[in-house]
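> pasting a predicted model and its sequence here:
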Amino acid sequence: MAVTVFYKDDVIARGQPGDFTQALRDLGPLARSSDLLAFDDDTGRQVDLDLTEPAAPRPRGRPSLGVEAREVTLLPRHWEWLAGQPGGASVTLRKLVEAAMRAGRSERECLDAACRFLTV
């Protein structure tokens, strides 16, 4: 996720949060929390940055790949279709999500992002 960080009215950082987290920590205490604002570059939503120290590395295995298990609720006909796909449900769902992400954002999504940013 790429973000842009503003301190009062100036852009002070742009890019991946991990690239400039230490610089933001070095700013010290702020007079007002609203002096420092961060926005997701894709959605225009204001985001909270985690400025805590990174946790210890996780052990090897599937979780280190970033795989996250969550519940998906589908109709029986959807499960049947997914079961018939090469690789099964998980692989097919990941491929569908990746294809949608590559397709890019619609004009409406771009306008919504701009409105969210301007509202803040």
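Yes, it's here.
> CA only for contacts and neighbour counts going forward, please
Noted.
> just give me the longest helix of the chain.
helix 88-102 (DSSP state H).
> residues making contact with it?
With contact meaning CA atoms under 8 Å, 6 or more residues apart in numbering, helix 88-102 is reached by Trp79, Leu82, Ala83, Gln85, Pro86.
> any idea how far the closest residue to the fourth one other than its chain neighbours is from Pro76?
On the basis of CA to CA, 6 or more residues apart in numbering, the spatially nearest residue to Gln85 that is not a chain neighbour turns out to be Thr92, at 6.7 Å. Here Thr92 is placed at a distance of 16 Å from Pro76 (CA to CA, to the nearest Å).
> cool, Thr21 as well?
45 Å.
> quick one, helices of the chain?
Under DSSP H, the chain gives helices at 17-25, 76-83, 88-102, 107-119.
> the shortest one: which residues count as buried?
It stands for helix 76-83. Within helix 76-83, the residues scored as buried using 16 or more other CA atoms under 10 Å are Leu82.
> the last one too?
Buried residues in helix 107-119, counting neighbours by 16+ other CA under 10 Å, are found at Ala113, Ala114, Phe117.
> next one for the comparison:
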Amino acid sequence: MDTEPTYTIFLGQQRLRTAPLREVLAALKELHRTTRDPLLVFNDHTGRTIDFDLSGTLDEVLAREAPAPARPGPGRPKLGVVSREVSLLPRHWDWLESHPNGASAALRRLIDEARKADPAAERRRMAILPTDRFLTVMGGDLPGAEEASRALYAGDGAAFRSLVQDWPEDIRLHVLHLSAPAFELEAAT
């Protein structure tokens, strides 16, 4: 079950807002009018910083910045299938093409099976990279940042929490929020 993506606004070390796109854009437009201090906006799903063109009305900004619908072309755009390039060795193509419904269907089935085989590991994997990206930007100069990154990838939640415990509150709380799925297995045992 996919939830609506969230974005987080930071002013220095202070977290101002975490919300879906529309709410974040409305807050950014207001902040743009009231402050000249640099703001950082993070896509919480990817951990990447993102810049928005805030010119125009909120609806105009949202129309520009909302994810574009799949463009017509190869694939089945009405179903959300978008064509991209995949590089494989000839033996891989031969194997894929020998399956019912062709290579694309076989790849989709393999991916779905892998995602379902170990959902906790998939959630962990999907939490590590955005957490590390956020950590690099906001915590990269903080004490223990490299060690925290190592603990994140090692799945050592106790060490990770210990290393970030003295960080500025908003950065610490957000990095713990982003990293929570990475340590679900550890908490369950």
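Thanks, I have the structure now. Because the structure is predicted, anything quoted here is derived from the model rather than measured.
> so which of the buried residues of helix 107-119 of structure 1 would you say is closest to Phe6 of structure 1?
Phe117 (11.8 Å; CA to CA).
> out of the helices of structure 1, nearest to Leu51 of structure 1?
helix 17-25 (6.0 Å).
> to Thr43 of structure 1, which of the helices of structure 1 lies closest?
helix 107-119 (4.5 Å).
> got a list of contacts for the closest one?
Phe39, Asp42, Thr43, Gly44, Arg45, Gln46.
> quick one: which two of those are the most distant?
Asp42 and Gln46 (10.8 Å).
> who has more neighbours, those two?
Neighbour tally, Asp42 of structure 1 and Gln46, criterion other CA atoms under 10 Å: the higher count belongs to Gln46, 17 against 14.
> that one contacts Leu36, doesn't it?
No. Counting by CA atoms under 8 Å, Gln46 of structure 1 sits too far from Leu36 to count as a contact (10.8 Å).
> please tell me how far the aligned residue in structure 2 for His78 of structure 1 sits from Ala117 of structure 2.
In structure 2, the residue matched to His78 of structure 1 (TM-score structural alignment) is His92. From His92 of structure 2 over to Ala117 of structure 2 the distance is 22 Å, taken as CA to CA.
> ok, Leu107 of structure 2 next?
15 Å.
> for structure 2, which segments are assigned as strands?
6-11, 14-20, 39-43 (DSSP state E).
> where in structure 1 does the shortest one fall?
Spelled out, that is strand 39-43 of structure 2. Strand 39-43 of structure 2 covers residues 35-39 of structure 1 once aligned (TM-score structural alignment).
> buried ones in the matching stretch?
Leu36, Leu37, Ala38, Phe39.
> what is the neighbour count of the closest residue to the third one other than its chain neighbours?
When you say that, I think you mean Ala38 of structure 1. Nearest non-adjacent residue to Ala38 of structure 1, counting by CA to CA, 6+ apart: Val5, 4.3 Å away. The tally of other residues near Val5 of structure 1 (other CA under 10 Å) stands at 24.
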